[in-house]
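1. I'd like to go over a predicted model; first the sequence, then the structure.
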Amino acid sequence: MNQPYNGMSATLMEGVAWRKSRFSNPSGNCVELAELPGGDVAMRNSRDPEGAALIYTRSEIDAFVRGVKRGDFDDLIA
């Protein structure tokens, strides 16, 4: 795999294991995450698996997950 960068096609990320939440719905409207070589984390839209992927550092993912657990984004859900 080439050096990952924000916006690169997820299809170029060969050999990574994409996964989604156990809470995702059957229609597939969710995000998928994959650990990249070197420790960064890629995120893609499950509705467009060949589309662009966003790349985050471990500390960015950690901050996001902690914010979700703390309820920082509860206003975004019905």
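-> Perfect, thanks for sending it. Residues are numbered from 1 along each chain as shown.
2. from here on, contacts and neighbour counts on C-alpha atoms
-> Will do.
3. what's the burial count for Ser27?
-> 8 (other Cα atoms under 10 Å).
4. for Pro26, that is, sorry about that
-> 7.
5. state whether it is indeed within a helix.
-> No. Pro26: not assigned to a helix; according to DSSP: H, G, I helix; E, B strand; the rest coil it is coil.
6. dropping in the other structure now:
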Amino acid sequence: MDEVRNGIPAPRLRDAVWRKSSRSGARGNCVEIANLPGGVAAIRNSRNPSGPALVYTRDQLDGFLTGTKHGESEELQS
């Protein structure tokens, strides 16, 4: 696999198995995630599967999800 970094074109992640929530709508405006070797995960926009993928460690994703569940992203809302 190529070097994995943020903003990597998703097609370069050849072995990635992309999945999205079963709660996603039929419009195709979903976030997809793929587990990658080395304990990292890639995230992409399902509307642009050839676009960039953002890569995070599991700890970073867990921290983000925990924070959003506790309202830590409220300052982003305007």
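-> Noted; the coordinates are in hand. Remember, predicted model here, so these are calculated numbers, not experimental data.
7. quick check: stretch 34-51 of structure 1 aligns to which part of structure 2?
-> Aligned by TM-score structural alignment, stretch 34-51 of structure 1 corresponds to residues 34-51 of structure 2.
8. the counterpart of Asp62 of structure 2 in structure 1: what secondary structure?
-> In structure 1, the residue matched to Asp62 of structure 2 (TM-score structural alignment) is Asp62. Secondary structure state of Asp62 of structure 1, per three-state DSSP, is helix.
9. now do Asp62 of structure 1 against Met43 of structure 1, distance only.
-> With distances taken as Cα to Cα, to the nearest Å, Asp62 of structure 1 is found 14 Å from Met43 of structure 1.
10. and those two? which has more neighbours close in?
-> Met43 (20 against 12).
11. surely that one is within a strand?
-> Yes. Under three-state DSSP, Met43 of structure 1 falls within a strand.
12. and the nearest residue to it once chain neighbours are set aside, which helix or strand is it part of?
-> In space, and not counting its chain neighbours, Met43 of structure 1 is closest to Leu33: 4.6 Å by Cα to Cα, 6 or more residues apart in numbering. Under the criterion of DSSP states H and E, Leu33 of structure 1 resides in strand 31-35.
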